[in-house]
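Colleague: only geometry, no sequence info:
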């Protein structure tokens, strides 16, 4: 083993490989490693960053290193050593480690913060302020791991993140947490984040109060993504089942009937709801359509178009009454496309083309979700998910969809 004097001499050796070897040696004295942390050669400084025997003072110095790779290696090392921190937060080792983690949690390089987040996501001893900084990060790859898994985050921390206007996707991670408390579930439910609410409903360990579930069910008819996780929620009340039965697809009601965890009262409610829906469907099929004759239907659409009544409200009413022929012809009229093109889109069950048709007809993006499910019959996993006020494709891409489904003679 080299003596202290030998190490001092090697630390000043003109050959960087000699200095790097010294920096990598776990037997090198802490003060020598601190000296090498400021070496002009990045290869030497990297070895100090990798050396688990380096003093925290040297690590703290390296958090400001200009070399991205060095800070990345440093983040991985310190995060790896964090579970072994002393319980006494008053020690110099604890304080210096926290300072280094704080600096790395705010590093300009996303990769450094990602490494830190993934390494600390399940570490119970991780400093709370560092975890909260990572949880609020504006990069989802940084915030998501700790938001979903970190045991350090309190309910108050999670509510703070939710109420701070987090980036898209952050609430999804929170919604997937194990044993989520009711107060946090309520905040997610009232956020209006469709995907996060879907994840919340699919999280069987999440506590959801009955009034919160009622709040979600009130809004569920227009959110297909929620239907399946809603009907599969554990401990559904008979009242909730009856409400769900009024709008979810029959195949989902069939799945509810096959559940083994529901009590007799709830199963009776499901059976009654299914029987009622079947009776309504039969009655609707036997009823004379409102616009039975082709000429009357065309004339009705033309009159509505001229008076400004051919709009989303009219189409929603027709969908509710099962008047699909009216909806098809109305979309063709509003979009200025041949009825044959509309029929071809529906027959092909093309979700993207339905979105394009909705856009061409001058309707709002959210209406495309209704058309995909109620007109075409697509399931929650088949539809193109819609933003409330933004189309998921460019105008050129949507026009391409329409051209693709048009007859050759109708393509310009």
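Modeller: Structure's in. What do you need? Model, not experiment: these values are computed from the prediction.

Colleague: only C-alpha atoms from now on, for both contacts and neighbour counts.
Modeller: Fine.

Colleague: contact partners for residue 104?
Modeller: Residue 104 makes contact with 63, 71, 75, 112, 113, 116, according to C-alpha atoms under 8 Å, 6 or more residues apart in numbering.

Colleague: state the helix or strand in which it lies.
Modeller: Using DSSP states H and E, residue 104 falls within helix 92-105.

Colleague: residues of that helix that come out buried?
Modeller: The neighbour-count check on helix 92-105 (16 or more other C-alpha atoms under 10 Å) flags 93, 94, 96, 97, 98, 99, 100, 101, 102, 103, 104, 105 as buried.

Colleague: just the residues you listed now: which is nearest residue 222?
Modeller: Nearest to residue 222 among the buried residues of helix 92-105: residue 105, at 40.0 Å, using C-alpha to C-alpha.

Colleague: put this next to the first one:
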């Protein structure tokens, strides 16, 4: 990133020495608004430039200025990572929109924020459309009553057995939490029995009423959530594959890609970068790799992973990131891995060759 390009966008020397606070605020709004209008077509280098500029501007403006930044960036699928992470760690009035909606924040980011920031930050995270068990484990362990209430009422949140047990324990003297847990559709029978045993008579009656008359009013929301979880496009829209492709190929080149790099991206929860690397190593298009690594039917991925000679460690890491973290149960993940291990590599190569012949023939 050249200094000349940066200074063409913002003259920081003048801004720090001569500009009034009002001018700084106005310039910051203009820059972030400009980025929001052009983000879809920005190159990786341009995004990096905006990232550096917005990082410096964030230190020069008021809470209101940073709030505008956060609200604008939270709506974007392609947003500069560094400034998003900076603002997500800001005071809650700034951080909230990013914590609630930004797809730029990875699970590792959310976990770190939940551990070191306030209960308000955890409450914002608890309202995200999609939450993995890794994140909810931290929120249940460290969150106060409002955090637990919002989590229990969030049907996009997945819970480990450990977290469900903790929520049930917390619900023993908490009717609101009892009701929220009772209205979830993902509790196992054993947990439902335990919930009924601790629920107050008032909560039991409300659950019965919801089951009889109130269920119809929840059908649209339930149907929407179910449709989202079943839709490949919903999950793919959460990630910026274009920037990832430019970044990976620009930094490593096709000759610099390796299985070791692929596994590193998986371990760092960098799903778009992992998809790009997998596509290059497998010799398939990015669009094809994107769809293979989001769908619940994992057979195409299994065959290609075996044909490419990916090691078990890499395959296991890939099955735990991105959409598969949410869409595959532990049993589905194990079944997929067992199919990979039992598949002969020569047979996998023949299957890949047959797919390519069919594609050329069509």
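Modeller: Received, thanks. Small disclaimer: the values here were computed from a predicted structure and weren't measured.

Colleague: ranking the contacts of residue 104 of structure 1 by neighbours, who comes first?
Modeller: The residue in the contacts of residue 104 of structure 1 with the most neighbours, by other C-alpha atoms under 10 Å, is residue 75 (30 neighbours).

Colleague: next one: that residue from residue 101 of structure 1, what distance?
Modeller: For residue 75 of structure 1, the distance to residue 101 of structure 1 (C-alpha to C-alpha, to the nearest Å) stands at 8 Å.

Colleague: what's the answer for residue 366 of structure 1, then?
Modeller: When distance is defined by C-alpha to C-alpha, residue 366 of structure 1 is 44 Å away from residue 101 of structure 1.

Colleague: do residue 319 of structure 1 as well
Modeller: Per C-alpha to C-alpha, residue 319 of structure 1 is found 57 Å from residue 101 of structure 1.

Colleague: how near is the aligned partner of residue 188 of structure 2 in structure 1 to residue 204 of structure 1?
Modeller: Counting by TM-score structural alignment, residue 188 of structure 2 lines up with residue 237 in structure 1. From residue 237 of structure 1 across to residue 204 of structure 1, the span is 15 Å (C-alpha to C-alpha).

Colleague: cool, and residue 197 of structure 1?
Modeller: Counting by C-alpha to C-alpha - residue 197 of structure 1 and residue 204 of structure 1 are separated by 13 Å.

Colleague: residue 251 of structure 1 now?
Modeller: In this view, residue 251 of structure 1 and residue 204 of structure 1 are 21 Å apart by C-alpha to C-alpha.

Colleague: ok, these two, which is more surrounded?
Modeller: The neighbour count for residue 251 of structure 1 versus residue 204, taken as other C-alpha under 10 Å, is higher for residue 204 (18 against 10).

Colleague: where does that one land in three-state SS?
Modeller: With DSSP: H, G, I helix; E, B strand; the rest coil as the basis, residue 204 of structure 1 sits in coil.

Colleague: need the contact list for it.
Modeller: Residue 204 of structure 1 neighbours (C-alpha under 8 Å, 6+ apart): 233, 234.

Colleague: translate it into the numbering of structure 2.
Modeller: Using TM-score structural alignment, the equivalent of residue 204 of structure 1 in structure 2 is residue 155.

Colleague: from residue 109 of structure 2, how far out is its match?
Modeller: For residue 155 of structure 2, the distance to residue 109 of structure 2 equals 21 Å [C-alpha to C-alpha].

Colleague: mind listing what the residue lying closest to residue 266 of structure 1 once chain neighbours are set aside touches?
Modeller: Leaving aside its sequence neighbours, residue 266 of structure 1 sits nearest to residue 238 (C-alpha to C-alpha, 6 or more residues apart in numbering; 4.4 Å). Residue 238 of structure 1 sits next to 265, 266, 267, 269, 270 when contact means C-alpha under 8 Å, 6+ apart.

Colleague: return the subset of those lying in strands.
Modeller: Using DSSP state E, the subset of the contacts of residue 238 of structure 1 located in strands is empty.

Colleague: looking at structure 2, which of those still make contact?
Modeller: Retained in structure 2: none of those (criterion both residues aligned by TM-score structural alignment, their matches' C-alpha atoms under 8 Å).

Colleague: could you dump the residues you listed to CSV with neighbour count and distance to residue 245 of structure 1?
Modeller: Below are the contacts of residue 238 of structure 1 laid out as CSV (neighbours: other C-alpha atoms under 10 Å; distance: C-alpha to C-alpha, whole Å):
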residue, neighbour count, distance to residue 245 of structure 1
265, 11, 15
266, 21, 12
267, 20, 12
269, 19, 9
270, 23, 7
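
Colleague: these: which two are farthest apart?
Modeller: 265 and 270 (8.8 Å).

Colleague: many thanks, we can stop here.
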